[in-house]
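**Q** Compute the structure for the input listed below.
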Amino acid sequence: MRNRGATIIIENGRIALIKRTKPHKTYYVFPGGGIEDGETPEEAAIRETYEELGVHVRIQRPFKILEYNGRQHFFLADIIGGKFGTGTGEEYFHTSVQRGLYEPIWIDMADLPSLDVRPKVIVELLLAK
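**A** Predicted coordinates for the structure are as follows:
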């Protein structure tokens, strides 16, 4: 179990996600990853978002903490720099059939209910607002 920090970035009615494609399965996740020693959840979310999406973000506020395979911290965030889709995280260079493909993508908020976005509870909370 590893604690994680993740961002929720919404701009112009679209949300930034990572499309995960594995054999016989496609789903979407929020940018983020494990909290390293000495890091706060916010710092991990900022670092991981840059590694995965290629953008610098500013945290607006905490959104939700989920207990699932550790504590998962979700933060609403704004892009303040960088270029979307230029992430340099290891997931882009150390690919395998098991890990699958990672693709930064903008999704219309209206399309969220029809997609397999994980964790689903975050989508439900976003759409309830």
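
**Q** Only C-alpha atoms from now on, for both contacts and neighbour counts.
**A** Noted.

**Q** Centroid-wise, who is the farthest residue in the chain?
**A** His24 (21.6 Å; Cα atoms, centre = their mean).

**Q** hmm, who's touching stretch 73-87?
**A** Stretch 73-87 is contacted from outside by 3-10, 41-42, 45, 50-66, 103-105, using Cα atoms under 8 Å, 6 or more residues apart in numbering.

**Q** how about this one, so we can line them up?
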Amino acid sequence: MRIRSVAVVVRDERVLVIERRKDGRSYCVLPGGGVEAGEDLRAACRRELLEETGRDGHVGDLLDVPVESDTPAVYFTVRVSSAELSLGGPELQRASERNEYAPTWIAATSLDDVHLVPAEAVQAVRLVLRATSPSSEPLR
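**A** Predicted coordinates for the structure are as follows:
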């Protein structure tokens, strides 16, 4: 089982997600994927972000989110310089009418209205939102 490296991107009070529609189910995930042999966690996070959204980013802090043993993942804060998105990489090749991937920005205020999975992803986003709110201290 490979560990996943996941990007938490918040920009202009919006969160970057991948809307998924697969076999009749609709949900959202954060950009990320499996770490390849010999690849470090931050490099994997950056590569996955680029493949899934067309955006390069600066990978920052590792977020303090519990690691789920069934699907181990690490979450990083990531800054991007542009909001423009485009799907690429393996997801573009796997996309079909029954398996859709759509990188998109959602309002941070609508986090509770989208089906973001897994629960650790929601926790990671909330940590970043808390850290970027005007009344909070910056992440260390």
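
**Q** Please work out the TM-score for the two chains.
**A** TM-score of the superposed chains, computed with TM-score structural alignment, normalised by the length of the first structure, equals 0.87; 127 aligned residues with a Cα RMSD of 2.0 Å.

**Q** if we can go back for a sec, I'd like to know which of the contacts of stretch 73-87 of the first structure are buried.
**A** Buried members of those, counted by 16 or more other Cα atoms under 10 Å: 3-10, 41-42, 45, 50-59, 63, 103-104.

**Q** still on that earlier bit, if I look at the residue farthest from the centre of the first structure, how far off is Val97 of the first structure?
**A** Distance from His24 of the first structure to Val97 of the first structure, counting by Cα to Cα, to the nearest Å: 11 Å.

**Q** Tell me which helix or strand comes right after the lengthiest helix in the first structure.
**A** In the first structure, ranked by residue count with DSSP state H as the criterion, the top helix is helix 41-53. Remark: after helix 41-53 of the first structure, the chain's next helix or strand is strand 55-67, criterion DSSP states H and E.

**Q** what is the orientation angle of that following strand with helix 41-53?
**A** 120 degrees (axes from the mean of the first three to the mean of the last three Cα atoms, to 10 degrees).

**Q** what's the offset of strand 55-67 of the first structure from the middle of its chain?
**A** How far strand 55-67 of the first structure lies from its chain's middle: 10 Å, per Cα atoms, centre = their mean, to the nearest Å.

**Q** And the helices in the first structure?
**A** Under DSSP H, the first structure gives helices at 41-53, 120-128.

**Q** Strands along the first structure, start to end?
**A** Under the criterion DSSP state E, the first structure contains strands at 4-11, 14-22, 25-29, 32-34, 55-67, 71-82, 101-108, 117-118.

**Q** Take those strands and lay them out in CSV including distance to Glu91 of the first structure.
**A** Output for the strands of the first structure, formatted as CSV (distance: least, Cα to Cα, whole Å):
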stretch, distance to Glu91 of the first structure
strand 4-11, 16
strand 14-22, 11
strand 25-29, 13
strand 32-34, 11
strand 55-67, 16
strand 71-82, 19
strand 101-108, 7
strand 117-118, 18
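
**Q** Please name whichever of these is nearest to Lys129 of the first structure.
**A** strand 55-67 (11.8 Å; Cα to Cα).
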